[in-house]
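Visitor: just need the structure, nothing else, for what follows:
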Amino acid sequence: MGNKVGVFTDEQIEAFQDCTFFTKKEILRIFRRFRELAPNAIPKVMSSVDTNRIRLPYQQENPFCERICQVFSEDGTGALSFEDFLDLFSVLSEIAPRELKTVYAFKIYDFDGDNYLGKEDLRSTLRCLTRNELSEEEVEFVVEKVLEETDLDDDGKLSYIEFEHVISRSPDFMTTFHVRI
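Guide: Model (predicted):
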């Protein structure tokens, strides 16, 4: 079955479907959203090279926007290719499993990339969440309380296992860590 001239070839669509939780229709809808961000820079027809070569710089809409884009961009700069954009939407889709979402949530909060959520990571997270509206004393108070409640081995930082434990007790996680396409 041939694909009339469209955005992607049948092979590209199949590859995207194999790597995500999306149908062809959803992939095309995500591409339209991607293209709307920079219609002059994104071609209407994407070759397999274009889907990873053409990148969009992040745009500030959400306090975690920059950090999310850094985590999902293949090179860590925050500039997203269509494949990066598709991965982001796949992980944040309503049907992505909790385990996958937890891995990416941890990466987003691990600002320094050391595989722990230390005090500075928690401060950065809190500043993003509150848009820098708390005083330094308030930030320190919250960071200490978070560690007091969640740092099970008392090492002053959260490991992935400790973070996963917290997420497993959070009924709102799945409904808040997603985006509709």
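Visitor: make it CA atoms for all contacts and neighbour counts henceforth
Guide: Noted.
Visitor: secondary structure element for Q60?
Guide: Using DSSP states H and E, Q60 sits in no helix or strand.
Visitor: give me every residue that touches the residue nearest to R29 when sequence neighbours are not counted.
Guide: Leaving aside its sequence neighbours, R29 sits nearest to I181 (Cα to Cα, 6 or more residues apart in numbering; 7.2 Å). Residues near I181 by Cα atoms under 8 Å, 6 or more residues apart in numbering: E26, R29, I30, F89, S93.
Visitor: next, the buried residues of stretch 112-130.
Guide: Residues Y116, L117, G118, K119, D121, L122, R123, S124, T125, L126, R127, C128 are the ones in stretch 112-130 that count as buried (16 or more other Cα atoms under 10 Å).
Visitor: just the strands from the chain, written as ranges.
Guide: All strands of the chain, identified by DSSP state E, fall at 55-56, 80-81.
Visitor: any chance of the ones you listed in JSON lines, with distance to S170 and mean neighbour count too?
Guide: JSON lines is the format used below for the strands of the chain (distance: least, Cα to Cα, whole Å; neighbours: other Cα atoms under 10 Å):
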{"stretch": "strand 55-56", "distance to S170": "33", "mean neighbour count": "20"}
{"stretch": "strand 80-81", "distance to S170": "30", "mean neighbour count": "24"}
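Visitor: and these: which comes nearest F16?
Guide: Proximity to F16 (Cα to Cα) singles out strand 80-81 among the strands of the chain, at 13.4 Å.
Visitor: next one: the residue nearest to R29 relative to G113, how far apart?
Guide: According to Cα to Cα, to the nearest Å, I181 and G113 sit 29 Å apart.
Visitor: and A41, by the same measure?
Guide: 31 Å.
Visitor: so which residue is dead centre in this structure?
Guide: Centroid-nearest residue in the chain, with Cα atoms, centre = their mean: I68, separated by 4.4 Å.
Visitor: could you also give me the structure for this second sequence? I'd like to compare it with the first:
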Amino acid sequence: MATPMYGFGGGVIWNMQMRRLPVSGGDAEAEVLLQFPRVRGEKLGSGVRRGGSAAIMGGAPSQLSKQLLNEYQELTYLTKQEILLAHKRFSEMIQKENRSNIESARVPKEKFLTLPELKANPFRHRICRVFSTAEQADDSMSFEDFLDMLSAFSDSATLEVKSHYAFRIFDFDGDGALNETDLEMLVNHLTGEEQDSKLSNNEMRQLIANILEESDIDKDGTINHSEFQHVISRSPDFVSSFKIIL
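Guide: Have a look, this model is predicted:
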């Protein structure tokens, strides 16, 4: 089976590193690929949450001050060039009258998900939910949310950071563990829910059993973060494959 690749246009690819797991369904045997995405993001324990607005107003879109640019570089895994490109792309998503105060602006989720880098991504809604800091819980994105996302999906982000965010993205109910419901939703996001691609109930149950058999070290019926990180550590391509590039 060929390794699928999600192309998003604009030179951006969300590659999925996959593990081939057998699925038994009666006498027939099927195979599905459990895919783990790639990511660049916030340095664990730091992040780019500032709350200030030290931007220089340079006409139409605001320009980041040298001090703020240096701070963002220090707090993320992004280069200055990547931060400036992110600033330009974010500016294009907000209304012109708000561009002089870009750091306080928020982009609605519906608008944010029109980014070519995200609109075909099966986890796009989960990505917004994980990285958004909106108090209204509407998954809108600020510029610093955007930087955190890009930083986590960066080539330079560590295995610890990538596995941290991958786990949060896959933890659909946010309870700190991947249970059978999370795993079923994860597989459905990857395979699609159309009749020609959706697994049968027997195939799904067998696949989830196989995943838990391989990953659930303490045999409590769920995969915690440590167990997930252990599985990821045995996937040598995960760090290089979990990414979004502008």
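Visitor: what's the TM-score here?
Guide: Scored against TM-score structural alignment, normalised by the length of the first structure, the superposed chains reach a TM-score of 0.86; 175 aligned residues with a Cα RMSD of 2.1 Å.
Visitor: show me what contacts V107 of the second structure?
Guide: Contacts for V107 of the second structure (Cα under 8 Å, 6+ apart) come out as M93, I94, S140, M141, S142.
Visitor: nearest to Q17 of the second structure among these?
Guide: Set against Q17 of the second structure, the nearest of these by Cα to Cα is M141 (26.7 Å).
Visitor: counterpart of that closest one over in the first structure?
Guide: Aligned counterpart of M141 of the second structure in the first structure: L80 (TM-score structural alignment).
Visitor: okay, and the helix with the most length in the first structure goes to which residues in the second structure?
Guide: If you go by DSSP state H, the first structure has its longest helix at helix 136-150. Helix 136-150 of the first structure corresponds to residues 201-215 of the second structure when matched by TM-score structural alignment.
Visitor: are we agreed that E31 of the second structure is in a helix?
Guide: No: applying DSSP: H, G, I helix; E, B strand; the rest coil, one finds E31 of the second structure to be strand, outside a helix.
Visitor: who are the neighbours in contact with it?
Guide: R20, L21, P22, V23.
Visitor: what subset of the residues you listed is buried?
Guide: Buried among the contacts of E31 of the second structure by 16+ other Cα under 10 Å: L21, P22, V23.
Visitor: the first one and L207 of the second structure: what is the separation?
Guide: L21 of the second structure is 7 Å from L207 of the second structure, where distance means Cα to Cα.
Visitor: still on that earlier bit, out of the buried residues of stretch 112-130 of the first structure, which sit inside helices?
Guide: Applying DSSP H to these, the entries found in helices are K119, D121, L122, R123, S124, T125, L126, R127, C128.
Visitor: and which of these is nearest N62 of the first structure?
Guide: C128 (8.9 Å).
Visitor: how about the helices in the first structure?
Guide: 10-19, 24-36, 50-53, 65-72, 82-91, 98-109, 119-130, 136-150, 160-168, 173-176.
Visitor: how distant is stretch 15-30 of the second structure from the center of its chain?
Guide: Centroid displacement of stretch 15-30 of the second structure relative to its chain, using Cα atoms, centre = their mean, to the nearest Å, is 24 Å.
Visitor: where in the first structure does it fall?
Guide: Going by TM-score structural alignment, stretch 15-30 of the second structure sits over no part of the first structure.
Visitor: tell me which residues in that stretch are buried?
Guide: N15, M16, Q17, M18, L21, P22, V23, S24, G25.
Visitor: what sits against the counterpart of the residue nearest to the centre of the first structure in the second structure?
Guide: If you follow I68 of the first structure across to the second structure using TM-score structural alignment, you land on I127. By Cα under 8 Å, 6+ apart, the contact list for I127 of the second structure reads M149, I169.
Visitor: tell me which two in the contacts of I181 of the first structure are the farthest apart.
Guide: Going by Cα to Cα, the pair spanning these furthest: R29 and S93, at 13.2 Å.
Visitor: between the two, which one's more packed in?
Guide: Legend: neighbour count by other Cα atoms under 10 Å for R29 of the first structure and S93, higher for S93 (20 against 13).
Visitor: residue in the second structure paired with the more buried one?
Guide: Checking TM-score structural alignment: S93 of the first structure goes with S154.
Visitor: who are the packing partners of the longest strand belonging to the second structure?
Guide: Longest strand in the second structure, counting residues (DSSP E): strand 13-25. The contact analysis (3 or more Cα pairs under 8 Å, 6 or more residues apart in numbering; DSSP states H and E) places strand 13-25 of the second structure against strand 5-7, strand 28-37, helix 201-215, helix 238-241.
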